[in-house]
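Trainee: please find the sequence and the predicted model below.
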Amino acid sequence: MSGPSPTGRHGRWRDQLIALGWLVVVWNLLWGDFSWGNLVGGVLVGSAVLLFFPLPPVSFGGRLRPRALLVLAVTFVTELVSASIHVAAIAVRPGYRPRGAIIAVRMRIRTDLNLALTAELLSLVPGTLIIEVDRDNGVLYVHVLDVRRPEDLTDSRERILAVEERIVRAVGSAAELRQLSPSVDRR
């Protein structure tokens, strides 16, 4: 049977239509008015964006796990608030000069989706910033703020890997869950 697979041509068209729908919504939100003109303009601009700047296909082989997704969301909000307070305290402390560091963290799950989700969540938390993503080797280069001792680097690596683990537990496949073993080299 040589027909297109569900994730083949039909899946690609579905993904393109979903992306177009979101681009139209964003276009209307940017204009601040949902009108027929903005709707048509959004379809035209969104179609041009998808035609001239095509996104690479991102496959999703996992499944959503509501409980793990809730843990991911609650932990993210907790880290967001805690990091915001920490960065604010650094900003108002007179004479204090925080030291930053750039660390390389090898991800255990090297799919594009996992790298992107992990990088996005890390970038949203104050005090961490993604400097570079090495797709081929599955390495994130992350700038971390307020490093005072070598243990802070180890703690930052473990925190980044914990974010990756929560993401995989929330949306990963069974094979990806098996890869989350502690015996994997984390350098």
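Mentor: The structure has been received and is ready for your questions. Residues are numbered from 1 along each chain as shown.
Trainee: going forward, measure contacts and count neighbours with C-alpha atoms only.
Mentor: Noted.
Trainee: can you count the residues close to G37?
Mentor: Each residue near G37 was counted by other Cα atoms under 10 Å, and the total is 11.
Trainee: how about T78?
Mentor: By the measure other Cα under 10 Å, the count of residues near T78 is 12.
Trainee: the host helix or strand of it - contacts with which helices or strands?
Mentor: Applying DSSP states H and E as the criterion places T78 in helix 66-92. Packed against helix 66-92 by the contact rule (3 or more Cα pairs under 8 Å, 6 or more residues apart in numbering; DSSP states H and E) you find helix 150-171.
Trainee: roughly how far is the helix or strand just after the helix it packs on from the heart of the chain?
Mentor: Later in the chain than helix 150-171, the nearest helix or strand by DSSP H and E is helix 174-178. How far helix 174-178 lies from its chain's middle: 19 Å, per Cα atoms, centre = their mean, to the nearest Å.
Trainee: take the one below as the second:
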Amino acid sequence: MSPTLRAQASRVWRQLPFFVWLVLLWMMLWGQFTALAVLSGVVVALIVTRTFHLPTAALSGRVNLWHGLVFIVLFLAELVRGAITVAWQALGPGVTPSAIIRVPLRTDDDLIMTHVAVTASLIPGSLIVETDRESRVLYLHVLGVRDRADADAQRRSVLVWEERIVRAVGSRAALAAIRKGTP
């Protein structure tokens, strides 16, 4: 196999998970899991990947199934807890306090930063308002923050999600950064 062909095959292999994700996303958007949905999803994924040349995201190649399962279970529990908390705040008397908090992440990985931001935004009661990629900082709008202790608790919560994500899919370097613990 020629070096050019080998490099091309390697690039396709690295992009395969993203391509499959685009096809699955297409099928979820249409709410159909049929052969036609798969075929049209492949066509759309080909158009998207050929038209919008995004840099290849470097995956760590490391997946820990146990920590992934722990992440999913805890995330689902947090979704329920967050929904109940936000509903209580919305229906309760008075005004719900909120704040913008700054969370410096400990890892230097774009995918981990993205996963942490998406996780924090999906949990009811918090929303990412800005990310600073250069300094690895997330800015969140958070409901129910009355004082500095509440803000610190929310910051610690985001850092715990970062740790869970790194334990599930992070690289060894990201694991070392988490163990060091300094942003």
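Mentor: Okay, I see it. Please read these numbers as outputs of a predicted model, since none were measured by experiment.
Trainee: against the second structure, where does the helix holding T78 of the first structure fall?
Mentor: Using TM-score structural alignment, the residues of the second structure aligned to helix 66-92 of the first structure are 65-91.
Trainee: list the buried ones in that stretch?
Mentor: H67, G68, F71, F75, L79, G82, T85, V86, Q89 (16 or more other Cα atoms under 10 Å).
Trainee: on that earlier part again, average gap between the following helix or strand past the helix holding T78 of the first structure and the second structure?
Mentor: Counting by DSSP H and E, the next helix or strand C-terminal to helix 66-92 of the first structure is strand 101-106. Average distance, strand 101-106 of the first structure versus aligned residues of the second structure after superposition (mean Cα distance after the TM-score superposition for the first structure): 1.0 Å.
Trainee: strand 101-106 of the first structure aligns to what range in the second structure?
Mentor: Mapping strand 101-106 of the first structure onto the second structure (TM-score structural alignment) gives residues 99-104.
Trainee: chain center to that stretch: distance?
Mentor: With Cα atoms, centre = their mean as the basis, the mean position of stretch 99-104 of the second structure lies at 17 Å from the chain mean.
Trainee: over to stretch 5-20 of the second structure?
Mentor: Once both centres are worked out by Cα atoms, centre = their mean, stretch 5-20 of the second structure turns out to sit 22 Å from its chain's centre.
Trainee: what are the buried residues along that stretch?
Mentor: Q15, F19.
Trainee: which residues does it contact?
Mentor: Judged by Cα atoms under 8 Å, 6 or more residues apart in numbering, the contacts made with stretch 5-20 of the second structure from elsewhere in the structure are A45, L46, T49, T56.
Trainee: what about the most centrally placed residue in the first structure, is that helix, strand or coil?
Mentor: Centroid check for the first structure by Cα atoms, centre = their mean gives L117 as the closest residue, at 2.1 Å. Under DSSP: H, G, I helix; E, B strand; the rest coil, the three-state class of L117 of the first structure is helix.
Trainee: that one maps to what in the second structure?
Mentor: Per TM-score structural alignment, L117 of the first structure is aligned with H115.
Trainee: let me see the contact set for the nearest residue to that match once chain neighbours are set aside.
Mentor: Once its chain neighbours are removed from consideration, H115 of the second structure has its nearest residue in I165; the separation is 7.4 Å (Cα to Cα, 6 or more residues apart in numbering). I165 of the second structure makes contact with G68, F71, I112, H115, V116 under the criterion Cα under 8 Å, 6+ apart.
Trainee: where does T56 of the second structure sit: helix, strand or coil?
Mentor: Assigned by three-state DSSP, the conformation of T56 of the second structure is coil.
Trainee: with adjacent residues omitted, what lies nearest to it?
Mentor: Of all residues not flanking T56 of the second structure in the chain, Q15 sits nearest, at 7.2 Å (Cα to Cα, 6+ apart).
Trainee: please, which helix or strand holds T131 of the second structure?
Mentor: T131 of the second structure is located in strand 126-132, with elements delineated by DSSP H and E.
Trainee: tell me the helices and strands packed up against that strand.
Mentor: Based on contacts counted as 3+ Cα pairs under 8 Å, 6+ apart, the elements that strand 126-132 of the second structure packs against are helix 110-122, strand 137-143.
Trainee: corresponding residue for P54 of the first structure in the second structure?
Mentor: With TM-score structural alignment as the matching criterion, the partner of P54 of the first structure in the second structure is H53.
Trainee: what separates that match from G181 of the second structure, distance-wise?
Mentor: Plainly put, H53 of the second structure is 35 Å away from G181 of the second structure if you go by Cα to Cα, to the nearest Å.
Trainee: of those two, which one has the most company?
Mentor: When H53 of the second structure and G181 are compared for neighbours, G181 comes out ahead with 13 against 8, by other Cα under 10 Å.
Trainee: pretty sure the more buried one sits against R106.
Mentor: Yes - under the criterion of Cα atoms under 8 Å, G181 of the second structure lies in contact with R106, with a separation of 6.6 Å.
Trainee: trace the residue nearest to H115 of the second structure over to the first structure, please.
Mentor: Matched to the first structure by TM-score structural alignment, I165 of the second structure sits across from I167.
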